[in-house]
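Chemist: got a predicted structure plus its sequence, pasted below:
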Amino acid sequence: MTKLCEGRLEKLYKFQEKSNYKFNNINLLNRALTHSSYANEHKKHRILYNERLEFLGDSVLGVVVSDYIFDKYPGYPEGELTKLRATVVCEPTLAFVAKKLSLGDYLLLGKGEESTGGRTRVSILADAFEAVIGAIYLDGQLKSARDFVLNNLTNIIDDAVKGKIFIDYKTELQEVVQKVTKNKIAYEVVDEKGPDHNKIFYVNVKVGNKTLGEGMGKSKKEAEQSAAKSALGTLGGINE
């Protein structure tokens, strides 16, 4: 068992309080909250990081959510269940829940990830949330993992059924674009139609001089989200 410093233990205990689960093996939680960038910067210490736990947690998450919606919505056909599950376990949703837990504050990140906003990055937060699920599963078996998942996702599932789920396509697009270029994303209103009380906005999203997507909406924000979703479809970055 790895010996953790007092400061790190204190942070892990604080996260335990937020998660409403007390670990028998606190090292599992530490591993779940350790990013590969941190391990790579401290190779001589052979630090375990969270990718394998993420893999496990992803499977546990899928089983728990599938079981829950299968039981709660007996009238849903297979196709609707699949869509509902995909909405709930997608990256933006998991990152949203991770942010509510302030999970980013407890991550161990490499200096590079730290300096480029890794603590708030959607992909890192979603992966770490899944890793925590995997850690709880190993530490307390399926019931404990199920309790953690449903404590954090039941309201999300209910909102998804009611059509209230909001996916932040702009943030997801930012994630995708950052991986391939340092150019900034720009949203441009190219047209407005209709009277002031019922106006429709048309927006293009660009990276450099290239237009990646087009969108429309009853507000500029809605049109920007629509354009970002269009761009993600072009780039293959939408989680559906």
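Modeler: Received it, and whenever you're ready, just let me know what you need.

Chemist: use CA for all of it now, contacts and neighbours both
Modeler: Will do.

Chemist: so how far is stretch 129-139 from its chain's centroid?
Modeler: 15 Å (Cα atoms, centre = their mean, to the nearest Å).

Chemist: give me the element the most centrally placed residue in the chain is part of.
Modeler: Nearest residue to the geometric centre of the chain (Cα atoms, centre = their mean): A95, 2.5 Å. Per DSSP states H and E: A95 is located in helix 91-100.

Chemist: and that helix, what does it pack against?
Modeler: Judged by 3 or more Cα pairs under 8 Å, 6 or more residues apart in numbering; DSSP states H and E, helix 91-100 is in contact with helix 122-161.

Chemist: still on that earlier bit, need the contact list for the residue nearest to the centre of the chain.
Modeler: V122, S123, L125, A126, F129 (Cα atoms under 8 Å, 6 or more residues apart in numbering).

Chemist: check whether the last one really touches T93, as I assumed.
Modeler: No. F129 is beyond contact range of T93, at 10.6 Å (criterion: Cα atoms under 8 Å).

Chemist: hang on, the earlier thing: possible to save the contacts of A95 as a markdown table with distance to L101 and neighbour count?
Modeler: Shown next, in a markdown table, are the contacts of A95 (distance: Cα to Cα, whole Å; neighbours: other Cα atoms under 10 Å):
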| residue | distance to L101 | neighbour count |
| --- | --- | --- |
| V122 | 14 | 22 |
| S123 | 15 | 18 |
| L125 | 10 | 26 |
| A126 | 12 | 24 |
| F129 | 9 | 29 |
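
Chemist: one more structure, for comparison:
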Amino acid sequence: MSKPGENGRKPPETARLQATLGHAFKDQGLLNTALTHMSAEGPRLQSYQRLEFLGDRVLGLCIADMLFERYPTAAEGDMSRRLADLVRKETCAEVAQGWNLGAFMRLGEGEILGGARKNKAILADACEAIIGAVFIDGGYEAARGLVERAFGERLLKPVRPLRDAKTALQEWAQGQGYPTPTYSERGRSGPDHAPVFRVAARITGLADAEAQGPSKRLAEQAAAEAFLRREGLWTETMESDHG
């Protein structure tokens, strides 16, 4: 049960949100913090950033746990692809929209006028903050229950088709919280009429992956594919589907 307000009852807006989440906060302050953007004005207001950091990791663990149970024969690469798709910011924003989270956000006046209640980046961050808050308030089982209710149906959907290796790598990197991949030319060989370019795909914090091709564009695609293969995210089936 949540702590009562001054009138002995939960604030109605908080009660509605908690009913939607399926979790009654023991510590109302955690929920308030999870709903507070850094732009909000007020004495000693703490924003959701720390809870977002925690919630991002809790979400990944819960989804990985659910995938491990739901797909007992799936290969690691297949589960990694599903995980990346489910924890990406776009998916978190969709979940937040389903919770009508924007209506409950505590925002600065400028952000409100700028449409921040519908801003997908803010909604995605707040979604993760809510998950982090539930984890602190009720423990892992409470957080997993929330994630299962919010993400469970998406767990059963086919993985979105990957358009090409560079797009796949970018989406995976974003879903894992890494910077956007970059590409750099590492060398060039062959005659002018038939050059061979060697390109490295780079994501800060991970080892580079190199590949070559007859043009920079194709070499970049090959490097991205090499990166995905190394991480177990690119299979022969995917190659035949998109090659």
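Modeler: Cool, the structure landed. Just so it is clear, the model here is predicted, and its values are computed rather than measured.

Chemist: specify the local secondary structure of the closest residue to Y202 of the first structure other than its chain neighbours.
Modeler: Among residues not flanking Y202 of the first structure along the chain, M216 sits closest, at 4.4 Å (Cα to Cα, 6 or more residues apart in numbering). Using DSSP: H, G, I helix; E, B strand; the rest coil, the three-state assignment for M216 of the first structure comes out as strand.

Chemist: L48 of the first structure too?
Modeler: From three-state DSSP, the assignment for L48 of the first structure is coil.

Chemist: let me know how buried the aligned residue in the second structure for it is, in neighbour terms.
Modeler: In the second structure, L48 of the first structure lines up with Q46, judged by TM-score structural alignment. Look at Q46 of the second structure: counted by other Cα atoms under 10 Å, it has 17 neighbours.

Chemist: need the contact list for Q46 of the second structure.
Modeler: For Q46 of the second structure, counting by Cα under 8 Å, 6+ apart, the contacting residues are T33, T36, M38.

Chemist: ChimeraX command to pick out the buried ones of those?
Modeler: The ChimeraX command for the buried members of the contacts of Q46 of the second structure (criterion: 16 or more other Cα atoms under 10 Å) is given here:
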select :33,36
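
Chemist: let's see which of the contacts of Q46 of the second structure end up in strands.
Modeler: Judged by DSSP state E, strands contain none of these.

Chemist: export the contacts of Q46 of the second structure as a markdown table, with columns for distance to E171 of the second structure.
Modeler: Below are those laid out as a markdown table (distance: Cα to Cα, whole Å):
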| residue | distance to E171 of the second structure |
| --- | --- |
| T33 | 29 |
| T36 | 27 |
| M38 | 27 |
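
Chemist: and the strands in the first structure?
Modeler: Using DSSP E, the strands of the first structure run over 185-193, 200-207, 210-217.

Chemist: okay, those, which one's buried deepest?
Modeler: By mean neighbour count, with neighbours taken as mean count of other Cα atoms under 10 Å, strand 200-207 ranks first of those at a mean of 22.

Chemist: residue range for that one in the second structure?
Modeler: So strand 200-207 of the first structure is aligned with nothing, judged by TM-score structural alignment.

Chemist: just checking, what packs against that strand?
Modeler: With contacts taken as 3+ Cα pairs under 8 Å, 6+ apart, strand 200-207 of the first structure sits against strand 185-193, strand 210-217, helix 220-235.

Chemist: quick one, the longest one and strand 200-207 angle?
Modeler: Using axes from the mean of the first three to the mean of the last three Cα atoms, to 10 degrees, the direction of helix 220-235 of the first structure lies 50 degrees away from that of strand 200-207.

Chemist: need the contacts of A95 of the first structure in TSV (columns: distance to E78 of the first structure).
Modeler: As requested, the contacts of A95 of the first structure are exported to TSV (distance: Cα to Cα, whole Å):
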residue	distance to E78 of the first structure
V122	29
S123	28
L125	29
A126	26
F129	27
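
Chemist: can you show me the helices along the second structure?
Modeler: Under the criterion DSSP state H, the second structure carries helices at the ranges 12-21, 28-34, 49-70, 76-87, 89-98, 109-113, 120-156, 165-176, 216-230, 236-242.

Chemist: would you tell me which of these gets closest to E210 of the second structure?
Modeler: Closest to E210 of the second structure of these is helix 216-230 (Cα to Cα; 5.1 Å).

Chemist: what comes up buried for the closest one?
Modeler: 216, 218-229.

Chemist: for L101 of the second structure, state which of those residues is nearest.
Modeler: Nearest to L101 of the second structure among the buried residues of helix 216-230 of the second structure is L228, at 34.1 Å by Cα to Cα.

Chemist: what's the local residue count around the residue lying closest to A219 of the second structure once chain neighbours are set aside?
Modeler: In space, A219 of the second structure comes closest to G213 once its chain neighbours are excluded; the distance is 4.1 Å by Cα to Cα, 6+ apart. The number of residues packed near G213 of the second structure is 18, by other Cα under 10 Å.

Chemist: equivalent analysis for D105 of the first structure, please.
Modeler: D105 of the first structure: 13 neighbours (other Cα under 10 Å).
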